[in-house]
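> sequence and computational prediction follow.
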Amino acid sequence: MTTTTASGWDPAQYLRHAGHRARPFVDLLARVPDLPGDPPVVADLGCGPGNATALLADRWPGARVTGYDNSPEMLARGRADHPRLAFAEADARTWTPAPGSHGLIISNATLQWVPGHVDRFADWIAALVPGGTLAFQVPGNFDAPSHRLMRELTGSARWRDRLATALRHDDAVHTPEAYLAHLTALGCAVDAWETTYVHLLTGDDPVLDWVKGTGLRPVLAALGDDPQAREAFLAEYRAALRAAYPAGRYGTPFPFRRVFAVARKGGAV
């Protein structure tokens, strides 16, 4: 059983599927143009354990790259695994860098945790130098069985008193069209798209193992002081996931939709 840390983020659990989780970030990076600045200043907002931040340093070895996160556990893991990189504590809900200070602000699977994150775009675009880029990807799978079953279970008669308010999904992310509209209104050239990956997961109950590291965190945190209730919830959820995602001969297919946007300030993407 994985132990949930005080902040709810367990770097080891998150990194159990690091290869699959990094794939959308690699695809996002492929659409980011050359960066302005000498050297370019890069912010990885919501950097987690720093594995994606390291890819930024590989892509732009001369840049000043900093990973920002509000989880002490994630930052500690990043500093331990990547001692040559810079990390700092920051909250995406309030982080506002100086105007004209960055060549790239990039965020990987973080903004879904930030209510009203489109309202932060103006400050982040203002923080870019001319020709700088804001790029992000967010999960768009809140209607998938993994999340729908989670919501149904938290709202069931057995769990609703304790968990009815644990999850927030209805407005967690927007469509590519909505992101394009918000960012073009701020004077950017925008590339917005969506992709559905089909990850082939292995091991016992791999979909449950995946969501333990991310979307299930609020539920586990809400039940963290009651191990028996926590295990009872996991048993119900595990059974539902096994039915929704049957294992095949070579593993368990896990479709996962992602939404992407790359916005260049005052220039073509």
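That came in fine, so what should we check first?
> make it CA atoms for all contacts and neighbour counts henceforth
Will do.
> which non-adjacent residue is nearest R264?
T133 (4.4 Å; C-alpha to C-alpha, 6 or more residues apart in numbering).
> hang on, isn't the one you found packed against F121?
No: using C-alpha atoms under 8 Å, T133 is not in contact with F121, being 11.5 Å away.
> and those two? which has more neighbours close in?
Legend: neighbour count by other C-alpha atoms under 10 Å for T133 and F121, higher for T133 (32 against 16).
> so that one, which state does it fall into?
strand (DSSP: H, G, I helix; E, B strand; the rest coil).
> roughly how far apart are the residue nearest to R264 and D44?
12 Å (C-alpha to C-alpha, to the nearest Å).
> ditto for W193
From W193 over to D44 the distance is 20 Å, taken as C-alpha to C-alpha.
> would you agree A80 falls within a strand?
No: using three-state DSSP, the secondary structure at A80 is helix, not a strand.
> so where do the strands sit in this structure?
Along the chain, counting by DSSP state E, strands occupy 41-45, 64-69, 86-89, 102-108, 128-139, 188-201, 252-265.
> not counting sequence-adjacent ones, nearest residue to A244?
In this structure, A244 finds its nearest non-sequential neighbour in P145, 6.6 Å apart by C-alpha to C-alpha, 6+ apart.
> how many neighbouring residues does A232 have?
By other C-alpha under 10 Å, the residues close to A232 number 11.
> pull the contacting residues for it.
Contacts for A232 were tallied using C-alpha atoms under 8 Å, 6 or more residues apart in numbering; there are none.
> another one to put next to it:
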Amino acid sequence: MSVAVFLTPQHPDGVEVDPTRPQLLVTDQAATRGDGVFETLLFRHGRIREEEAHLRRLAGSALALDLELPEASHWRAAMQLALGRFHEGAGEGAEASIRLTASRGVPSEGGTFWVLVSGVSRSAATSHGPEDGLRVVLLDRGYDAAAADRAPWLLAGAKTLSYAINMAAQRWAQAHDADDAIFVTSDGRVLEGPTSSVLIARRTDAGVTLLTPELETGILAGTTQAAAFEVAGEAGWSLGYGPLTPADLLAADGVWLVSSVRLAAAVTSIDGVSVPCDPELHRVLVEGLDAAL
């Protein structure tokens, strides 16, 4: 089941609407231009996970688009309203995904803002381990590693509604005998997945290091990646940011795609080449995220 709540001038803390009925005007710029931002959060273990991090990232994305948002307190109230109604039908404490969407709205009439709460299955999130990991392909993102600084209008690092490229990348991967994709720059830097962050682990005599690509390339600052760094730090691992190259992925002792709902999925093949995933490193990361999120 799903519950939808819209934030309006008359109902700043949200009003429930029927998610099975049309709610957007055909002239809303979410539909006509993909002009807006969104976040997806997870409700688990009785609370919204990483709530403040997601609200900060929503605000950062909106700032990049020069899009005015409702205050964070109104988003929180709308989420609680939607979750309350969801749990009335799905059962108290049922896990859920929470999508916050902010559109520029109808021209000259202001933005459109809503919360959608839906049920989520944890089975898919924990099914990709070293034995049955993801097969991924590397796809050229079409710009170099310095493009984000050189061309801020590309909105690199903003979580916009314009996800057609991301979805096309996943379809391309699935049409070419893979499960998902990892974007790379035209000059060979690893970026991120279409809907996930990239992590790699290296084990040496000095210990384990967990790495992710550097944010300066314009990738989205991953909330699950940040949580994974906390887990790894508590386990005594060293932490770091790229630059990373495809060769670094192939030489790693573990590669994962991480996201709010899927958590950590092991990668076991890149462009048809098998890559290892240390079972112990995978266990520490997955169990830590499972407890934290």
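Noted; the coordinates are in hand. Being a predicted model, the structure only gives us computed values, none of them experimental.
> care to give me the TM-score?
After superposition, the two chains reach a TM-score of 0.29 (TM-score structural alignment, normalised by the length of structure 1), with 131 aligned residues with a C-alpha RMSD of 6.2 Å.
> please, where are all the helices along the stretch 51-200 of structure 2?
Along the stretch 51-200 of structure 2, counting by DSSP state H, counting those that start in this stretch, helices occupy 51-64, 72-90, 147-150, 164-175.
> could you check the third one and say which residues are buried?
Of all the residues in helix 147-150 of structure 2, those buried under the rule 16 or more other C-alpha atoms under 10 Å are 147-148.
> next one: the longest one
Within helix 72-90 of structure 2, the residues scored as buried using 16+ other C-alpha under 10 Å are 74-76, 78-87, 90.
> how about the first one?
By 16+ other C-alpha under 10 Å, the buried positions in helix 51-64 of structure 2 come out as 53-55, 57-62, 64.
> and the last one, by the same measure?
Applying a neighbour-count criterion of 16+ other C-alpha under 10 Å, the buried positions in helix 164-175 of structure 2 are 166, 169-170, 172-174.
> before we move on, the earlier item: show me which pair in the buried residues of helix 72-90 of structure 2 is furthest apart.
The span of the buried residues of helix 72-90 of structure 2, defined through C-alpha to C-alpha, is set by H74 and A90 at 23.9 Å.
> can you pull the residues that touch both of T133 and D44 of structure 1?
105-106.
> on the three-state scheme, A228 of structure 2 is what?
Applying three-state DSSP: A228 of structure 2 is helix.
> which residue, other than its chain neighbours, is closest to it?
Distances taken as C-alpha to C-alpha, 6+ apart put L289 closest to A228 of structure 2, at 6.3 Å, once the chain neighbours are dropped.
> so the one you found sits right up against V231, yeah?
Yes: at 6.8 Å, L289 of structure 2 counts as touching V231 under the criterion of C-alpha under 8 Å.
> now do L29 of structure 1 against L180 of structure 1, distance only.
Distance of L29 of structure 1 to L180 of structure 1, given as C-alpha to C-alpha: 18 Å.
> these two: which is more packed in?
Shown here are L29 of structure 1 and L180; by other C-alpha under 10 Å, L180 has more neighbours (20 against 17).
> residue contacts, that one?
190-192, 261.
> which of those residues lies closest to V138 of structure 1?
A261 (9.1 Å).
> who's in contact with the closest one?
Here A261 of structure 1 is in contact with 135-137, 176, 179-180, 190-193 (criterion: C-alpha under 8 Å, 6+ apart).
> what about W193 and D44 of structure 1, which has more around it?
D44 (24 against 16).
> which non-adjacent residue is nearest that one?
Nearest to D44 of structure 1 is G67, by C-alpha to C-alpha, 6+ apart, at 4.6 Å.
> can you report how many residues lie near K212 of structure 1?
21.
> roughly how far does the residue nearest to it when sequence neighbours are not counted sit from Y179 of structure 1?
Using C-alpha to C-alpha, 6+ apart and skipping the chain neighbours, the partner closest in space to K212 of structure 1 is Q13 (7.3 Å). Counting by C-alpha to C-alpha, the gap from Q13 of structure 1 to Y179 of structure 1 is 30 Å.
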